[in-house]
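Undergrad: sequence and predicted structure are below.
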Amino acid sequence: MLPDLDSIALFVKAAELHSLTRAAQAQSMGLAAASRRITLLEHRLKCTLFDRSHKGVALTPAGKTLLHHAKQMLIQLNQMHADLEEHGPGRRRTVRVQANTSAMAQYLPADLADFNLNYPDIAITVKERWSQQIVEALLLGEADVGIINGGGSLDGLDCQPYRSDHLAVVMRPDHPLAKHQDLYFDQVLDYPLVGLEHGASLMDLLASQAGLAQKAFKLKVQVQGFEAVCRMIEAGMGIGVLPEHAALAYRYGMNLEIRMLRNEWAKRQMLVCTARGREKSEQSVRLVQALSQVIDAGP
């Protein structure tokens, strides 16, 4: 008997989270029921999929083999559902977009509004996520178009340039660095930092650059979202590094100072991406073309 799809989805989630408990919560089921499903799956496949310990679960060699096939199966299933939805009565194609925080806080809303003026019959859903989460969603067929920052793995994706942004230092007017007009990241590392939570591509970039500078990365507090970062800076919890145009939205309301980072890596290229090898709808193709053409207009 072939394993059921719910058990396959639970297995993939447990493998990604390294925890059956968290996977059960994500799938809205009890831990006991989830454990029975995995045990039955192992029985049907006649192999052990996880090594279990008090720290969680780790894939066995057999589990790693199954994970590859299971992800491909779920990708095909999601694509099948998406394709069949188009045959429902009165349905119009919806383009599922996932975008990182930098794009959402700066350029994407206005660019999508311009696209909507030209193509009012195309419906768009937009979800804000971290860049690595967007890559995974594209590969799993959970999104049609993704907006990410370059720097991570792009395997399995077709990518076009989108907008670019420039990182800046955000601080209170009374901070010692406010007297400088030009700043470099090694100067910033001398002070406590307010940053985004783990998983943000911006934080990965800053941590790697701190390592190259051979200086400590003094994260004092981590929060979710650019506004929360600025609120913490306003309260005196430290300084932060954010995309310039995103920080400008909070500059006057919170009485903040903004100084551009002069490091070459501080200018980042955004990308508009789709999954390679998967059939793309006409609506998705139009959106990708429209977004990739705005780069000539400048940030």
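TA: Received, thanks. Numbering: from 1, shown residues only.

Undergrad: rest of the way, CA atoms for contacts and neighbours
TA: Fine.

Undergrad: strands of the protein, start to end?
TA: Here the chain has its strands, by DSSP state E, at 50-53, 56-59, 94-99, 123-128, 145-149, 157-171, 193-196, 219-223, 240-243, 257-260, 267-275.

Undergrad: what residues does Gly211 make contact with?
TA: Gly211 makes contact with Phe217, according to C-alpha atoms under 8 Å, 6 or more residues apart in numbering.

Undergrad: and the gap between it and Ala113?
TA: Per C-alpha to C-alpha, to the nearest Å, Gly211 is found 40 Å from Ala113.

Undergrad: residue contacts, Val12?
TA: Contact analysis of Val12 by C-alpha under 8 Å, 6+ apart lists 67, 70-71.

Undergrad: hey, where'd the helices end up in the stretch 151-299 of the chain?
TA: Taking DSSP state H, counting those that start in this stretch to define them, one finds helices in the stretch 151-299 of the chain at 185-188, 201-212, 226-234, 244-251, 282-293.

Undergrad: would you format those helices as TSV with distance to Leu40 included?
TA: Formatted as TSV, these follow (distance: least, C-alpha to C-alpha, whole Å):
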stretch	distance to Leu40
helix 185-188	53
helix 201-212	38
helix 226-234	45
helix 244-251	50
helix 282-293	40
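
Undergrad: so which of those is nearest Leu84?
TA: Among these, the nearest to Leu84 by C-alpha to C-alpha is helix 282-293 (15.7 Å).

Undergrad: got another one to weigh against that:
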Amino acid sequence: MSKAPHTPPGSAARYIAKDEPGALRRLALDRIRFDLTSIRLFIATVEHGSISRAAGRQCLAVTAASRRIAELEAQFGVALFQRRPHGMVPTDAGRGLLAHARALMQSVERMHNDAVAHAQGHKGLARVAACTSAALQFLPADIRAHQEAFPDIDIETQEGTSYGVIKALVQGTAEVGIYEAGVSAPPATMRTRPYREDRLVLVTHRGHPLARRRQVGFDDILLCDLVGLNEDSALSMLLVRLAASRDGKLNVRVRARSFDTMLAMIQAELGVGLVPQGVARWLAVSKAFRQVEIAEPWARRQFVLCHRHAPDISSAALSVAEFLAESAQREPLPA
């Protein structure tokens, strides 16, 4: 004949009395004070069928382990075990709570793994601001490679001018920035590293006189009607500096906010335009366009990776910054 269920000591006994009115009571959550050691002990006692063996596995004295089990029973108001000659057997309530205890420990393990991932920069959200040229030519492939390596890091991108990128870094709306090296440098408190390089080409309509040329220089471009980007773009500022160095004047007929709009204007024969080679290969594919090499050093541009120093940057953002820097080192420079 089996023995009666082990009854929690003290006042807890009244919570399980079958003849007490309102046997199905709600126990206030603020009564729950157990810790993870007690939950592990409860699971181990079920698995080993012995509180002494469970106590040994948890490096607890048997008396301390018995007290922890009794405290669990008092807090929940139910007996968790039946005491038998050869060990401890869970009651129906004990078996029911066992599933919750195991689920709780699995949640704690996931919580711990997530915390470690955040600490190591393998989980979280990184905000990256990039100038349009870098965002179109390099960032998509780099983000894809990063997400394959770190699937638990989400990346929020912001596209704008190089000046806008530096502003976003200073204001804290972005943690990692990529901008064209010709613009003003960010504050000295931020870390900067080389990212990638590109080449500018001249895109013309196929009927334009320069379309038949293999190479052009800035003096050739200066004689043409131009389709440019907004005045605050790094590319527009480059043209202004080049014109000033030659005491020349730019004839910008139309300004556009994006490269695709610029190319639409060129296709309409409103002028010629400077476009990054990678963008031209992607967008200027119509037979209406011609791409002409610029045979001068200024046509090669350097992009810069910038971010705050730890601890003023999240571990996820720092992980992205390090990955982008390493990817740039592995990538061959454009021909």
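TA: Received the coordinates, thanks. Note that the structure is a prediction, hence the values are computed from the model and not measured.

Undergrad: TM-score of the superposed pair?
TA: The TM-score (TM-score structural alignment, normalised by the length of structure 1) is 0.67; 209 aligned residues with a C-alpha RMSD of 1.6 Å.

Undergrad: now, of the strands of structure 1, which is deepest in the fold?
TA: Stretch with highest mean neighbour count among the strands of structure 1: strand 145-149 (a mean of 28; mean count of other C-alpha atoms under 10 Å).

Undergrad: mind giving me the packing neighbours of it?
TA: Counting by 3 or more C-alpha pairs under 8 Å, 6 or more residues apart in numbering; DSSP states H and E, the packing neighbours recorded for strand 145-149 of structure 1 are strand 94-99, helix 131-139, strand 267-275.

Undergrad: let's see it at 6 Å
TA: If you count contacts as 3 or more C-alpha pairs under 6 Å, 6 or more residues apart in numbering; DSSP states H and E, strand 145-149 of structure 1 packs onto strand 94-99, strand 267-275.

Undergrad: need those strands in JSON lines with distance to Val126 of structure 1, can you?
TA: Supplementary listing: these in JSON lines, determined by distance: least, C-alpha to C-alpha, whole Å:
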{"stretch": "strand 94-99", "distance to Val126 of structure 1": "5"}
{"stretch": "strand 267-275", "distance to Val126 of structure 1": "13"}
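
Undergrad: out of those, which gets nearest to Asp51 of structure 1?
TA: Using C-alpha to C-alpha, the nearest of those to Asp51 of structure 1 is strand 267-275, at 32.0 Å.

Undergrad: related to what we said a few turns ago, redo the strands of structure 1 as TSV? Include distance to Gln106 of structure 1.
TA: Listed next are the strands of structure 1 as TSV, based on distance: least, C-alpha to C-alpha, whole Å:
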stretch	distance to Gln106 of structure 1
strand 50-53	43
strand 56-59	39
strand 94-99	11
strand 123-128	13
strand 145-149	12
strand 157-171	9
strand 193-196	17
strand 219-223	19
strand 240-243	8
strand 257-260	16
strand 267-275	11
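
Undergrad: quick one: closest of those to Leu117 of structure 1.
TA: Evaluated with C-alpha to C-alpha, the strands of structure 1 place strand 123-128 nearest to Leu117 of structure 1, the distance being 11.7 Å.

Undergrad: Provide the aligned range in structure 2 for that closest one.
TA: On structure 2, the counterpart of strand 123-128 of structure 1 by TM-score structural alignment is residues 154-159.

Undergrad: now stretch 282-292 of structure 1
TA: Going by TM-score structural alignment: stretch 282-292 of structure 1 matches residues 315-325.

Undergrad: check which residues of the matching stretch are buried.
TA: Across stretch 315-325 of structure 2, burial judged by 16 or more other C-alpha atoms under 10 Å covers 315-321, 323-325.

Undergrad: that stretch vs structure 1, average offset?
TA: In the superposition with structure 1, the average deviation recorded for stretch 315-325 of structure 2 is 1.4 Å (mean C-alpha distance after the TM-score superposition for structure 1).

Undergrad: okay, Pro297 of structure 2 and Asp198 of structure 2: tell me how far apart.
TA: 12 Å.

Undergrad: over to Ser52 of structure 2?
TA: For Ser52 of structure 2, the distance to Asp198 of structure 2 (C-alpha to C-alpha) stands at 70 Å.

Undergrad: residues contacting Ser245 of structure 2?
TA: Not one residue lies near Ser245 of structure 2 by C-alpha atoms under 6 Å, 6 or more residues apart in numbering.

Undergrad: now check structure 1 for the residue matching it.
TA: Under the alignment (TM-score structural alignment), Ser245 of structure 2 pairs with Leu212 in structure 1.

Undergrad: equivalent analysis for Ser286 of structure 2, please.
TA: Aligned by TM-score structural alignment, Ser286 of structure 2 pairs with Gly253 of structure 1.

Undergrad: same question for Ser258 of structure 2.
TA: Taking TM-score structural alignment, Ser258 of structure 2 has Gly225 as its aligned residue in structure 1.

Undergrad: ok, and the closest non-adjacent residue to its match?
TA: Leu196 (6.6 Å; C-alpha to C-alpha, 6 or more residues apart in numbering).

Undergrad: now that neighbour: how far from Ser208 of structure 1?
TA: Using C-alpha to C-alpha, we find Leu196 of structure 1 at a distance of 15 Å from Ser208 of structure 1.

Undergrad: now Gln181 of structure 1
TA: According to C-alpha to C-alpha, Gln181 of structure 1 and Ser208 of structure 1 sit 24 Å apart.

Undergrad: got it, and Glu282 of structure 1?
TA: As judged by C-alpha to C-alpha, Glu282 of structure 1 and Ser208 of structure 1 stand 39 Å apart.

Undergrad: equivalent analysis for His166 of structure 1, please.
TA: For His166 of structure 1 relative to Ser208 of structure 1 (C-alpha to C-alpha), the value is 17 Å.

Undergrad: again, but for Trp130 of structure 1
TA: 17 Å.

Undergrad: between these two, which one's more packed in?
TA: Between Trp130 of structure 1 and Ser208, counted using other C-alpha atoms under 10 Å, the more crowded position is Trp130 (20 against 12).

Undergrad: residue contacts, that one?
TA: Per C-alpha under 6 Å, 6+ apart, neighbours of Trp130 of structure 1: 100, 200.

Undergrad: if you set the cut-off to 10 Å instead, what comes out?
TA: 98-102, 147-149, 198-202 (C-alpha atoms under 10 Å, 6 or more residues apart in numbering).

Undergrad: same thing with Pro161 of structure 1?
TA: Pro161 of structure 1 touches 147, 149-150, 269-273, 288, 291-295, counting by C-alpha under 10 Å, 6+ apart.

Undergrad: can you check Val240 of structure 2 too?
TA: 231, 234, 248-250.
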